[in-house]
Each structure stands twice: as structure tokens, then as C-alpha cells.
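Enquirer: Provide a 3D model corresponding to the input given below.
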Amino acid sequence: MTADGSDPAPPRPNTSEVHGQRRSGTLRALLNALPPNTIGALWILQAAFLFTIMSTLIKLLGSDLSVFQILLVRQCVMALIVAPTIIRNLPHSLQTKRPDLQAARVFFATIAMLCGFTAVIELPLADATALGFSKTFFITIFAIFFLGETVGIHRWGATIAGFLGVLLMLNPGGEGLVDPNALLAIIGAAAAGLVSIIIRFLTRTDSPTTILTYQAVCVGILMTGPAIYTWSTPTLEEWGLLAAVGIVSWAGQMSNIRAFRAGEATAIASLDYSRLIYASAIGILVFGQWPSATTLIGAGLIILASLYTIRREAVRGRQLARAAEGRGYNN
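Expert: Down below sits the predicted model:
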């Protein structure tokens, strides 16, 4: 009460906070009013941009730090981000009915990231990005052997056309010499394709939290020894970039998941290929690397064949190459 016995006037609300809340509410309302596929498209475009930023940061760091060191710190940062979810769900988050598949998933995810990140460091950004798209064709092939999926002449034709694009990019000079770093990108894409198949099996028995926990923690453990052996003390700026790699990787994966929750895979999966536009622009602006004619032709074949494969999956009622777990960056 005040001196004259009246109640004190209520405190005035902070004007900037009120305006901020109104703007946030208005933006949320506008987004919710959009069609689901439009929302999914916006999320997947954001995911593609974030994965390209992640690749750019890895390429910048790779000039002074080993890929083992980069991957170790990335996994540690991502594990810290998801730690509340892991801890909140203990012991369920550690319970798996298929430890063999969890181990296989961790092994191939490690191969995928080591090879994929090395390719990003050594190749022009657009080349590494385009070669990574070949994962779609490996998923098609592995689905035949491991899922018993029947593939018709249309998808086989798309797969062959895509691999012609890959071969073109593997031998950019036309001199019969295979670029070993481009070969690493293909190995990484194949390993990532196997990861997508394994996840399809794991989701039948284990929770998403369990799958996430084993990947986040175990890949980091595997990288500890090699990272210590090749350790180079990062500068303060490099520590910031390393932390950013982990944060952006997590944000990209979350955007990817939200995209496929909001929209239909058939409608939005093709937008993932906007990564090549982002990668080409950043490659030119940041690294001064212009895509060659061979890169553009090979990338065009890969993307067109991938889009056709996704379309055929929709026609046949399949959902593997166009599913959320098949769209992340080398997992």
C-alpha cells in the first residue's frame, strides 16, 4: 500500500517485450496458416542451407585441424545438446533390442562422416555436395538385398543414369585418373545409404531416442583415440567454429525432421537438392571455386536421376529414398 492507503499502481509492462511477443505471435499465426507442404518446404530449405553452412565450416577448419578432431568435437557438442533428452529417458534411452544393428549403424555412420567430411575439405564444395547425392542410388541397391524390394526398369534406368553422372565427376579431366577424394565422397555416400537401411530396421524395435543416443555418443568415443593422436590445439576462433559445426549440424537435422513431419515427402524431398545452389554460391564467394562444366553436367545427371527415383517411390508407394532418415547429411 502507498502512504495514503491506496493500492500501488501495477507496474507498466515493458513496451519492447510486448511488441516482441506480438510479433512472435503474428509470425507463428502466419506460419500456421500456411499449407503443410509449404511449411515442410520452408523447413527443408532451411535444413539444406544449414547443412551447407556445416560443410563450409568443416572446410575452413580442415586446413589446420584433422577430420578426427573436427568429428570428435562435433559429436561432443551434439551430445551435450541432446543430453537432457537422453538423461530424461534413462534407462530407456540406452535399452536396445538390436545391439548388433546399433553397432553396425555406428560403424557405417562413422565411415560416412569421415569420408564425407574429408571429401568436403579436399574437393570443391559443389563437387562434394553433388557426389553426396548419390546416396539415393545406393539406397535403391541396398533395398533390393536387405529389404527384398523389387526394382523395375524405370528405377534401374534412373540408377544407371545417376551413376553415369558420378563417373563423370570421378574423372573430371577425362584422362582415366580417378580423383581419390571424389572416391571418398562415393564411399561416404554408400555408407550413409547403408545407415538409412539399418535405421529402417532399428525403428521396428528401438525408440528414436535410443537410436539418437547410440549414434551421438558412440561415434564420439570411436573418434577419441585418433583425435588425440592427431590433436592440434585450436585457436579461440577455431574453437568457436568447432562449436558452431555441432550446433549447426543439430539444427540442420532438427529442421530436416520437422520438414518431413509437416509436409509430404513426395512434395518436399526434391528441395533438398537446393544444397547444390547454396554450395556453388558459397564455393565461389568464400573459396573462389567455380563449378566446372563437368561438375555441372555430372551433378545435373545425379539430381535428375535422384528426382526420378523419388517420384517412382511415390508411384510404387515406397518411402525409403524420400524418407526423413534418408535425407540427412551423411547422418
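Enquirer: switch to C-alpha atoms for all contacts and neighbour counts from now on
Expert: Fine.
Enquirer: mind checking the SS state of Glu149?
Expert: Look at Glu149: counting by DSSP: H, G, I helix; E, B strand; the rest coil, its state is coil.
Enquirer: how far away is it from Thr203?
Expert: Distance of Glu149 to Thr203, computed by Cα to Cα, to the nearest Å: 18 Å.
Enquirer: how about the helices in the stretch 201-331 of the chain?
Expert: Using DSSP state H, counting those that start in this stretch, the helices of the stretch 201-331 of the chain run over 208-229, 236-262, 265-268, 274-287, 293-316.
Enquirer: can you check the stretch 1-150 of the chain too?
Expert: 15-33, 36-61, 67-88, 99-122, 125-132, 135-146.
Enquirer: Throw these into TSV and include mean neighbour count and distance to Val166, thanks.
Expert: Converted to TSV, the helices of the stretch 1-150 of the chain look like this (neighbours: other Cα atoms under 10 Å; distance: least, Cα to Cα, whole Å):
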stretch	mean neighbour count	distance to Val166
helix 15-33	11	38
helix 36-61	23	20
helix 67-88	19	24
helix 99-122	21	14
helix 125-132	27	7
helix 135-146	20	11
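Enquirer: can you lay out the helices of the stretch 201-331 of the chain as JSON lines showing mean neighbour count and distance to Ala79?
Expert: Shown next, in JSON lines, are these (neighbours: other Cα under 10 Å; distance: least, Cα to Cα, whole Å):
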{"stretch": "helix 208-229", "mean neighbour count": "18", "distance to Ala79": "6"}
{"stretch": "helix 236-262", "mean neighbour count": "20", "distance to Ala79": "9"}
{"stretch": "helix 265-268", "mean neighbour count": "20", "distance to Ala79": "28"}
{"stretch": "helix 274-287", "mean neighbour count": "18", "distance to Ala79": "25"}
{"stretch": "helix 293-316", "mean neighbour count": "20", "distance to Ala79": "32"}
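Enquirer: following up with a second sequence; could you model it the same way so I can compare the two?
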Amino acid sequence: MNESTRQSSEPETKRQGLSGNALGAIFMLLSGLGFTVYIVLSKTLTEDVHPVFLAFWRSFIACLISVPVIMRAGIGKLKTRHPGLLLLRSLFGTLGFTLAIVAISADFDLTFSQFNAISFSRSLFVTVLAAIVLRETVGIHRWGAVGVGFLGVLIMVVPGVFIFWAASGGDGFSLDLGTMTAIASAFFLAFAIVLVKSLSAELSAVALLTYANVLSSVLLLPFAIYYWSTPDLETWGWIIVMAGVGFVAQYCYISAVSVGDASFISPLDYLRLPMATVADLIIVGMLPGMNVWIGAAIIIVSAAYITFRDRNKKAQKVKVLTDR
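Expert: The predicted structure is shown next:
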């Protein structure tokens, strides 16, 4: 680099301010905080209203927020050649976040830490579904990481798998309905993520978010009517706050992955676990058991390995194309 090039690049760097990774890290931290507040409010609100009723209003209020955004960007942004695929993605996404609210609801004893740790298995399901649905080539290293990751899930949720150092160490841990609901939520959300890979070529993140909220509202309306509740004004206020926080957390997540490198940004999402642990300590007055920490650590390492390996493979492809 000559002197004139260096001098011209320095002011440009200063004008740019934060780097993409730094800005992405801020967005991801805000997303983690928002998601933690969201699940805390969801669990608290389900003491007064049905989880499905809450899921509808979460989607409908988010719809009211996102529609003006897409209208300002232009209605043409919603044009799609794959309406069936978009509907299927919205169906899986709706099932995923609705089951998430059900799993974390007051009807079950799943802690915030356990729920968050189980949710990290989405990346493992994504790898499996990408191989089946998108016909992506998955090598032995990634399959091995997926297998180890699911072992982490078992350690975390199945009694006695790893709690062998104390007599009756597995007492109190069981694969209950709340745990299975959380796993099902992770699976359906992973399926939605895989379908997004096919749709993101023609639709922006804002358009996908708008479609998701609109179609989720339509799909959930009959169930919301069936499980209709009559909350007081204070509860309505908290429902609006919960939906708004959920929308902001989702928007921050999308912004994070769009401005930063996936290999740098994705691991920051795991900070949701210590955030949820603090929430458990403050609200429930308890810390997660050893099996949760061990299982979550295995899942996180496996998912991080898959992320970094995908990044390296993409970098190698780019290098091959560049060398040609």
C-alpha cells in the first residue's frame, strides 16, 4: 500500500465507526437480553392467560409493528415465487415459537436455563434437516459433532445419564412433557431456518419477518379464540411489552447476523445461557444443576464446531474460485 492509499483509507475507516463484527456483537447482546426478558414475561403471563392465546398476541402485535416497516420499504419487497414454501416455513415457525411459549409456561417446571440450553440444539437439527431437505453434503466430522451434541441433550434432560457421582443423583430429573415440548420447539424452528435458506435468495429479512408474523397471526387466530382469555388492563399492558420485546430481540438477531461474520457472531448467542441463569437466580431463586451445565457445554461446543467448519469450507470454496 502506498502512502496516498494509506492516507485516503484512514479517514474512511474513522468515518465508518464500529466494524461489522463489533456492531453485530452489540446487536447479538441486545438480542440475548431481549430474548431473556421475553421468556421471563412469557412464563409470568401464562399464570393468567393460556400460552396459545399469548402466542397469538405476540405474533399479532409484532405484525402491527412489522407491517408499517415493510410498507415503507415498498410492497414490492413481498413479491415471491414460492408461496407454498413460504406458507410451510411460517407453519413450522409458528409451531416452533408457540411450543416454546408452552414449554416455558407456568404449566411446566422447565427453568429458563434448561429451556435456553435445549434451544441451542436447533443448530444440530439444522444440520440434519439441511442434509435431508436441501441435500447438502454433510461430512463425517459434522455428523460426529451432531451426534456429540445430541448426547449433550440427553445428558441434560434424561435422568441418570451423567449424574452418577451421588446416590439417587438422578432423582427429580425426568423427560417430562415440558422438556419434550422444548425439544419439539427447537426442531420446528430448525425446520423454519432451513426453509429460510431457500427463501432468502428472493426475500429480505424484513419481508420474511413480516410474512412470518402475518401468517402466524392467521394460523393462530382460531386457537386463540378457542383459548380466549379476558385479562385485565395491567396484563394487557404486559402482553404488549412482551410482544414488543420479542420483536426487538428478533430484529436485533437478524441485524447481528447480517452485519457480522457468522463465525464471530453465532457463538455470542450462547450468552443467553448465563443471562437465563441470572433470571433463574433472581426470579426462581435457584441455579441449574450440574447436568444442565455439562449438557449445555457439550451442545455449545458441538454447535460452534459445526459453525466454524462451515465457515472454513465456504472460505476454501471462495479461494478455489478466486484461484481459477
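Enquirer: coming back round to it: make JSON lines out of the helices of the stretch 1-150 of structure 1 and add distance to Gly283 of structure 1.
Expert: What follows is the helices of the stretch 1-150 of structure 1, written out as JSON lines (distance: least, Cα to Cα, whole Å):
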{"stretch": "helix 15-33", "distance to Gly283 of structure 1": "32"}
{"stretch": "helix 36-61", "distance to Gly283 of structure 1": "8"}
{"stretch": "helix 67-88", "distance to Gly283 of structure 1": "20"}
{"stretch": "helix 99-122", "distance to Gly283 of structure 1": "11"}
{"stretch": "helix 125-132", "distance to Gly283 of structure 1": "6"}
{"stretch": "helix 135-146", "distance to Gly283 of structure 1": "22"}
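Enquirer: what's the closest of these to Ile211 of structure 1?
Expert: Judged by Cα to Cα, the one of the helices of the stretch 1-150 of structure 1 that comes nearest to Ile211 of structure 1 is helix 99-122, at 7.3 Å.
Enquirer: distance between that closest one and the chain's centre?
Expert: Chain-centre distance of helix 99-122 of structure 1: 12 Å, with Cα atoms, centre = their mean, to the nearest Å.
Enquirer: quick one: it to helix 208-229, angle?
Expert: 50 degrees (axes from the mean of the first three to the mean of the last three Cα atoms, to 10 degrees).
Enquirer: returning to that earlier point: redo the helices of the stretch 201-331 of structure 1 as JSON lines? Include distance to Gly188 of structure 1.
Expert: Converted to JSON lines, the helices of the stretch 201-331 of structure 1 look like this (distance: least, Cα to Cα, whole Å):
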{"stretch": "helix 208-229", "distance to Gly188 of structure 1": "15"}
{"stretch": "helix 236-262", "distance to Gly188 of structure 1": "17"}
{"stretch": "helix 265-268", "distance to Gly188 of structure 1": "24"}
{"stretch": "helix 274-287", "distance to Gly188 of structure 1": "17"}
{"stretch": "helix 293-316", "distance to Gly188 of structure 1": "16"}
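Enquirer: tell me which of those helices lies nearest to Phe142 of structure 1.
Expert: Of those, nearest to Phe142 of structure 1 by Cα to Cα is helix 293-316, at 14.0 Å.
Enquirer: and that closest one, which stretch of structure 2?
Expert: For helix 293-316 of structure 1, the aligned range in structure 2 is residues 290-313, judged by TM-score structural alignment.
Enquirer: and if you look at stretch 147-167 of structure 1?
Expert: Here stretch 147-167 of structure 1 aligns to structure 2 at residues 134-154, judged by TM-score structural alignment.
Enquirer: do the same with stretch 186-193 of structure 1
Expert: Under TM-score structural alignment, the match for stretch 186-193 of structure 1 is residues 183-190.
Enquirer: neighbouring contacts of that stretch?
Expert: 92-93, 95-100, 118-123, 125-126, 129 (Cα atoms under 8 Å, 6 or more residues apart in numbering).
Enquirer: average separation of it from the aligned part of structure 1, please.
Expert: With mean Cα distance after the TM-score superposition for structure 1, stretch 183-190 of structure 2 departs from structure 1 by a mean of 0.7 Å once superposed.
Enquirer: can you give the distance of that stretch from its chain's centre?
Expert: On Cα atoms, centre = their mean, the centre of stretch 183-190 of structure 2 falls 10 Å from that of its chain.
Enquirer: and stretch 114-123 of structure 1, by the same measure?
Expert: Relative to the centre of its chain, stretch 114-123 of structure 1 is centred 14 Å away, using Cα atoms, centre = their mean.
Enquirer: what does it contact?
Expert: Under Cα under 8 Å, 6+ apart, the answer for stretch 114-123 of structure 1 is 55, 58-60, 62-63, 67-68, 71, 128-129, 132, 181-182, 184-185, 187-189, 330.
Enquirer: related to what we said a few turns ago, what's the closest of the helices of the stretch 1-150 of structure 1 to Thr233 of structure 1?
Expert: helix 67-88 (9.9 Å).
Enquirer: quick one: contacts of that closest one?
Expert: Contacts for helix 67-88 of structure 1 (Cα under 8 Å, 6+ apart): 58, 61-62, 93, 113-114, 117-118, 209, 213, 216-217, 219-221, 223-224, 226-228, 230-231, 242-243, 245-247, 249-250.
Enquirer: average offset of that helix relative to structure 2?
Expert: Counting by mean Cα distance after the TM-score superposition for structure 1, helix 67-88 of structure 1 comes out at 1.6 Å.
Enquirer: counterpart of Leu57 of structure 1 over in structure 2?
Expert: Aligned partner of Leu57 of structure 1 by TM-score structural alignment: Leu41.
Enquirer: quick one: contacts for that match?
Expert: Counted by Cα under 8 Å, 6+ apart, Leu41 of structure 2 has contacts Trp238, Met242.
Enquirer: re the thing from before, nearest to Ile302 of structure 1, out of the helices of the stretch 1-150 of structure 1?
Expert: helix 125-132 (7.4 Å).
Enquirer: matching residues in structure 2 for the closest one?
Expert: Helix 125-132 of structure 1 corresponds to residues 112-119 in structure 2, going by TM-score structural alignment.
Enquirer: so how far is the matching stretch off the chain centroid?
Expert: Using Cα atoms, centre = their mean, the offset of stretch 112-119 of structure 2 from its chain centre is 11 Å.
Enquirer: what's the answer for stretch 81-94 of structure 2, then?
Expert: Counting by Cα atoms, centre = their mean, stretch 81-94 of structure 2 comes out at 18 Å from the chain centroid.
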